[in-house]
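[1] Just a sequence and a predicted model for now, questions to come.
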Amino acid sequence: MKDVVQLKKSLGIILFILLLSLSVNTVSAQKQVKNIVLVHGAFADGSGWEEVYKILKKKGFNVSITANPNTSFTEDVAAAKRSIDRIEGQIILVGHSYGGAIITEAGDSDKVAGLVYIAAFVPDAGETLLQLVKSGPPTPNSGIEAPTADGFIWYGKAKFHSGFCADLSKEKADFLYDSQVPIAASAFVAPITKASWKNKPSWYIVATDDQTVPIEGARFMAKRAHSKVTEIKASHAVYVSQAKAVADVIVRAANESLK
């Protein structure tokens, strides 16, 4: 009889532990942000996010890719905000390169739970991209050209592969070059009005072989924003060449931003 009583007690304890574990896992799942908005930078379009998109979708995330026109900073921020506005629930906002400036401005929405910067600019209020670019030594392999007569800037063919995406195949680099979206020169002198990283948690990926955003500049901006930093040996196009590593950081942000 005592053995039966003891068995019932043991089964009760086991059941309690299982229910407690289920409760903890449910709460943890509820805290994970399920919406991701990806914002590309200059000299690129949304297609570069394809592998990151696929990885995140397989993990159950709702993923949206913003096709910012790169026609002016104001219009690019408006495009990101349109993506944010159509989503229900909390969002992790992700920006690559110039996209970092866009998410800094657009990220003040109450829907945005966290910011992920990928080899990106992280300006403060009142700063411009031009100020950040000039704040340190230029990258010698950058292929950014002078503005055209109509006020747009392209990334030149001669240095595109080596300066923008050296760790990709020539075939992939050619595709990225031919699909690039030029950026309005005016975007480089448009001051940031809202630095959302001051009241949002942030994560930063430093691409240690970056030939477009100087590495020390990236580290400075990440430190200033109190971002959680991950360094990846990759080119400026790290979100293309190291899609899994980038997706892992985004998932980490989704898991940690509401804690």
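    The structure has been received and is ready for your questions.

[2] Could you use CA atoms for every contact and neighbour count after this?
    OK.

[3] surely N70 meets V77?
    No: counting by Cα atoms under 8 Å, N70 does not reach V77; the two are 9.5 Å apart.

[4] Which of the two has more residues huddled nearby?
    Taking neighbours as other Cα atoms under 10 Å, N70 and V77 compare with N70 leading, 28 against 22.

[5] tell me what the longest helix along the chain is packed against?
    In the chain, ranked by residue count with DSSP state H as the criterion, the top helix is helix 2-31. Counting contacts by 3 or more Cα pairs under 8 Å, 6 or more residues apart in numbering; DSSP states H and E, helix 2-31 packs against no other helix or strand.

[6] and that helix, which residues are buried?
    Residues of helix 2-31 classed as buried by neighbour count (16 or more other Cα atoms under 10 Å): K31.

[7] Stretch 126-142 too?
    For stretch 126-142, by 16+ other Cα under 10 Å, it's E127, T128, L129, L132, V133, S142.

[8] Out of those, list just those in strands.
    If you go by DSSP state E, these have nothing in strands.

[9] quick one: which of the residues you listed is nearest A101?
    Of all the buried residues of stretch 126-142, A101 sits closest to L129, with 7.8 Å by Cα to Cα.

[10] contacting residues for the closest one?
    By Cα atoms under 8 Å, 6 or more residues apart in numbering, the contact list for L129 reads A101, F121, P123, A187, F188, V189, A190, P191.

[11] Now the last one: closest residue in space, sequence neighbours ignored.
    To tie it back to what came earlier, the one meant is P191. Spatial nearest neighbour of P191, excluding adjacent residues (Cα to Cα, 6 or more residues apart in numbering): T128 at 4.6 Å.

[12] Use this one as the comparison:
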Amino acid sequence: MKTLNTFIRTAALVATVSSLAAAASTAAAAPAADTRATTVVFVHGAFADGSAWDKVIALLQSKGLHVVSVQNPLSSLADDVAATRRALDKQAGPVVLVGHSWGGVVISEIGQHERVKALVYVAAFAPSENQSVADLAKDYPKPEGSSFIVADKDGFLTLTPEGMSKHFAQDVPAAQTRIMAATQGPVSGKSFEDKVTVAAWRTRPSWYILSEQDHMIQPALQKAMAQKISARIVTLPTSHVPQLSRPKQVADAIYAAAVYQPKPDVHPPTTRR
């Protein structure tokens, strides 16, 4: 009988170990979060174009994400929102909407689009309802780079090559900043007075990439906006274009937004009377 009991215990132990091994094997084989249905839509800012996201695009595509980079006309907030809406309307699945600089105003206005699941602000303006860029910046010192902005006779603004290399992208190689100066999109100066009617960050989870060495938007203003929108903040020691000088860190933040799954609300919603 003693021998039989020993045999039974040994058999049970072997079965348990086998079950645990099988479970571990299954867990190890489990795929990572499936992001194939998710699209990242990029919205560039002033003094730039859609190619400003090239380095980040390649990194996200390597992770299996679909990517679209909007080419903003930069002629008004309404025109840029319309261009972004067209890009969003074409997507079949959820979208992470990413805005840089002025692009933050655009994504704040259009970010409640039904496809948008999350917002990522990259050294970007994050206005509240009825706020403009001018409203956001008025209580902060004038950034160094603003002295290198020039206007043409039609009121469109460009950044000088010196401003691009020393203040917009001072941590980017000179050869690249020369190309950036040549390909930048002129922006209507009146756009900076356009006020948003919607603040999409109130209804969408948001991330904010804060540039500590920014000469175009004061870092203190960036911090205040990031805190206001209750964003998950990633702070980088970069110029105004972290997507070019620290593309991996920027891509990682965007990927985190793409795989983010909100925790289910364990409490029933409260009905307001």
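    Yes, it's here. Small disclaimer: the values here were computed from a predicted structure and weren't measured.

[13] is it possible to export the buried residues of stretch 126-142 of the first structure to TSV including distance to I91 of the first structure?
    Below are these laid out as TSV (distance: Cα to Cα, whole Å):
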residue	distance to I91 of the first structure
E127	25
T128	26
L129	25
L132	27
V133	29
S142	33
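
[14] Just the closest of these to V39 of the first structure, please.
    L129 (16.6 Å).

[15] what about the equivalent of that closest one over in the second structure, distance to F125 of the second structure?
    In the second structure, the residue matched to L129 of the first structure (TM-score structural alignment) is V133. V133 of the second structure sits 7 Å away from F125 of the second structure, going by Cα to Cα, to the nearest Å.

[16] tell me, what's touching those two both at once?
    Common neighbours of V133 of the second structure and F125 (criterion: Cα under 8 Å, 6+ apart): W102, V105.

[17] In the second structure, what sits opposite A225 of the first structure in the alignment?
    Using TM-score structural alignment, the partner of A225 of the first structure in the second structure is I229.

[18] Pretty sure R204 is one of the things that match touches, is it not?
    No: counting by Cα under 8 Å, I229 of the second structure stays clear of R204, with 9.7 Å between them.

[19] before we move on, what SS does the residue minimising distance to the centre of the second structure have?
    Computing the C-alpha centroid of the second structure and ranking residues by Cα atoms, centre = their mean puts V120 first, at 2.6 Å. Following DSSP: H, G, I helix; E, B strand; the rest coil, V120 of the second structure is assigned to strand.

[20] aligned partner of it in the first structure?
    Residue correspondence to the first structure (TM-score structural alignment): V120 of the second structure is matched to V116.

[21] separation between that match and A187 of the first structure?
    With distances taken as Cα to Cα, V116 of the first structure is found 21 Å from A187 of the first structure.

[22] just checking, D80 of the second structure touches N72?
    Yes: in terms of Cα under 8 Å, D80 of the second structure counts as a neighbour of N72; the distance is 5.2 Å.

[23] what's the matching residue for V96 of the second structure over in the first structure?
    Per TM-score structural alignment, V96 of the second structure is aligned with I92.

[24] Its match falls within a helix, correct?
    No: counting by three-state DSSP, I92 of the first structure is located in no helix; its state is strand.

[25] Could you find the closest non-adjacent residue to K81 of the first structure?
    Closest residue to K81 of the first structure apart from its sequence neighbours, by Cα to Cα, 6+ apart: A106 at 6.0 Å.

[26] typo on my end, it should be E105 of the first structure
    K194 (5.2 Å).

[27] Do a quick rundown of the helices in the stretch 101-250 of the second structure.
    103-110, 133-137, 161-163, 174-183, 219-228, 242-245, 247-259 (DSSP state H, counting those that start in this stretch).

[28] Just tell me which of these ends up closest to W53 of the second structure.
    When these are compared by Cα to Cα, helix 242-245 sits nearest W53 of the second structure, at 6.4 Å.

[29] about what we covered before: which of the buried residues of stretch 126-142 of the first structure sit farthest apart?
    E127 and S142 (21.9 Å).

[30] burial count for the corresponding residue of the second structure for A184 of the first structure?
    Mapped onto the second structure by TM-score structural alignment, A184 of the first structure lines up with S188. A total of 21 residues lie near S188 of the second structure under the criterion other Cα under 10 Å.

[31] For V81 of the second structure, see how far away S188 of the second structure is.
    Counting by Cα to Cα - S188 of the second structure and V81 of the second structure are separated by 14 Å.

[32] likewise F47 of the second structure?
    Using Cα to Cα, one gets 17 Å for the distance from F47 of the second structure to V81 of the second structure.

[33] next one: K248 of the second structure
    For K248 of the second structure, the distance to V81 of the second structure - Cα to Cα - is 27 Å.

[34] Equivalent analysis for P242 of the second structure, please.
    Distance check for P242 of the second structure against V81 of the second structure: by Cα to Cα, it reads 23 Å.

[35] H100 of the second structure too?
    Counting by Cα to Cα, the gap from H100 of the second structure to V81 of the second structure is 14 Å.

[36] next one: T10 of the second structure
    69 Å.

[37] Look up the closest residue to K157 of the first structure, ignoring the ones flanking it.
    Nearest residue to K157 of the first structure, sequence neighbours excluded (Cα to Cα, 6+ apart): Y177, at 7.1 Å.

[38] swap in V81 of the second structure?
    Sequence neighbours aside, V106 is the residue nearest to V81 of the second structure in space, at 5.7 Å (criterion: Cα to Cα, 6+ apart).

[39] corresponding residue for the one you found in the first structure?
    Alignment note: V106 of the second structure maps to I102 in the first structure; criterion TM-score structural alignment.

[40] surely that match meets V77?
    Yes: contact criterion Cα under 8 Å: I102 of the first structure and V77 qualify, at 5.3 Å.

[41] got a list of what the nearest residue to V181 of the first structure once chain neighbours are set aside touches?
    What sits nearest to V181 of the first structure in space, not counting adjacent residues and going by Cα to Cα, 6+ apart, is F43, at 4.7 Å. F43 of the first structure is in contact with W154, Y155, Y177, Q180, V181, P182, I183, counting by Cα under 8 Å, 6+ apart.
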